[in-house]
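> Sequence and predicted model, in that order:
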Amino acid sequence: MQLNISAPVNPDLIVPKDFVRGCPRTVRMDIDHLLLAIEALDLEAVEVMLALIEQLGLEKTIPSRVAFWRLRNTNPLRRNYQRSSLDWDELKALVKIACAIAKQFDTGLRLLISTYQQVTEGKIEALGLQQNQFFLEGYIDRFRSLYIGRMRSPAPLNNEEIGELALQQLTRLLISSGTAGEYRLWNSLFDGAIA
């Protein structure tokens, strides 16, 4: 996947006052699940994310592949959970990476979300969109496989719940793909989080 990186919108991502003690566990879970969804959408996504670290000038915050892996493993549901938290600069870096990729996925995300709506309304066959349904199911299957492979065993969610989580990430990625994507994603991560 080739990314066109222009100067990304960089709003001030302000830490809500209630969370000055550190990054909540739900936020660490949510950002990791979002990056997992990116991996399910593009099999080369991890390499793209690593390339973006340099392109976005984030090397001081994420200096290596191992450092990136450790950040992902601050998700307490992970099999290789690192018993540490994300600092705010690390979370901001992951938000920047997710939004840069989401911008490139915008059209595909809209297609997958509209396909899901058509599936739930029973319109796929009438519209002749079985191929779109195949792509959606493929994404959900890949997400499920990644989730089961990476999270602790037994998996914290059942198959149906993992599928619902995969679909939720599509919407979160879509809100991250616009011009104010970083700001929107940042705020959505804290929505409902407990300090």
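Structure received.
> Could you use CA atoms for every contact and neighbour count after this?
Noted.
> before we move on, what SS does the residue lying farthest from the centre of the chain have?
In the chain, the residue that sits farthest from the middle, by C-alpha atoms, centre = their mean, is Ala126; the gap is 32.1 Å. Following DSSP: H, G, I helix; E, B strand; the rest coil, we place Ala126 in the helix state.
> want to compare, so here's the second one:
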Amino acid sequence: MSPSLSTMADSNSSVESKPIILDVLPDFAISGQRCAGRIQQHIDLLLLALEALELGASEQMLATVKHFNLEKIIKNRIALWRLRSTNPWRRAYTRDTLTIEQAKALVIIANYRVKPLTVQIRQLLLAEQQMQQKGLPVTCHFLLAEYLDQFRAHFRSRMNPRRAKVSVYLGSEEELNQLALFLLKQLLFCTGTAGMQRFWISLFDGEVA
């Protein structure tokens, strides 16, 4: 095979090996094609909220990896854990940085998993509004309290209390509840028209010149 044909074949192989689903999210010209820590943190927290909503969420995430042929990016459960451990707030923080493709894969997983939960999320946010209107704590609503309990449990077990912001959340149940509710609204945002793309672009606000 001539050098030109060999190069062409390698190029075609590279294109074919890239999961097509990644193309639904735009690329950005950022330094080193690596994500900032705050982006990694945001994505992981969004997945944490999903875990508080859906029983067996980790298994469902891995099933989604297979569904979209993302195994070259996320090979197995350990690989998924390592990608999520790029969140600087994690106890098991790896100090690694996500590539654009890895970040895209995690956002796609989050978006796909949240779709079946749309009605549930709307009900929880409506319950929050009703509790506020009645002047009652959000924990007075059974289903909302259940989600908040799950989120707080996940957060406390996985985040590093030596991180300043984490210690603030751990020291205030109200602050942690507000974070959980904020992430719930972010998940609902992802379910809207072009929600995944809009959420993805919002992650890089201020990162792209």
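Structure received. Note that the structure is predicted; figures quoted are calculated from it, not measured.
> Need the TM-score between these chains.
Remark: TM-score between the superposed chains equals 0.84 [TM-score structural alignment, normalised by the length of structure 1]; 182 aligned residues with a C-alpha RMSD of 2.6 Å.
> Remind me what the longest helix seen in structure 2 packs against, helices and strands.
Ranked by residue count and defined by DSSP state H, the top helix of structure 2 is helix 173-191. Here helix 173-191 of structure 2 touches helix 37-53, helix 100-114, helix 118-133, helix 142-158, helix 164-170, helix 195-203, going by 3 or more C-alpha pairs under 8 Å, 6 or more residues apart in numbering; DSSP states H and E.
> count of residues packed around the counterpart of Ile140 of structure 1 in structure 2?
Applying TM-score structural alignment, one finds that Ile140 of structure 1 aligns to Leu148 in structure 2. Each residue near Leu148 of structure 2 was counted by other C-alpha atoms under 10 Å, and the total is 24.
> so Leu148 of structure 2 touches Ala180, yeah?
Yes: using C-alpha atoms under 8 Å, Leu148 of structure 2 is in contact with Ala180, at 6.6 Å.
> Could you tell me which residues touch both of the two?
Common contact partners of Leu148 of structure 2 and Ala180 (C-alpha atoms under 8 Å, 6 or more residues apart in numbering): none.
> Give me the spatial nearest neighbour of the match of Ile140 of structure 1, chain neighbours excluded.
Asn177 (6.1 Å; C-alpha to C-alpha, 6 or more residues apart in numbering).
> Tell me how many other residues crowd that neighbour.
For Asn177 of structure 2, the neighbour count with other C-alpha under 10 Å is 20.
> Verify the contact between it and Glu146 for me.
No: assessed by C-alpha under 8 Å, Asn177 of structure 2 is found out of contact with Glu146, at 11.3 Å.
> how much space is there between Ala180 of structure 1 and Gln133 of structure 1?
The gap separating Ala180 of structure 1 from Gln133 of structure 1 is 30 Å, by C-alpha to C-alpha, to the nearest Å.
> again, but for Lys96 of structure 1
Lys96 of structure 1 sits 30 Å away from Gln133 of structure 1, taking C-alpha to C-alpha as the criterion.
> Kindly report the same for Phe143 of structure 1.
15 Å.
> quick one, which of the two is more surrounded?
Counted by other C-alpha under 10 Å, Phe143 of structure 1 and Gln133 do not tie: Phe143 has more neighbours, with 25 against 19.
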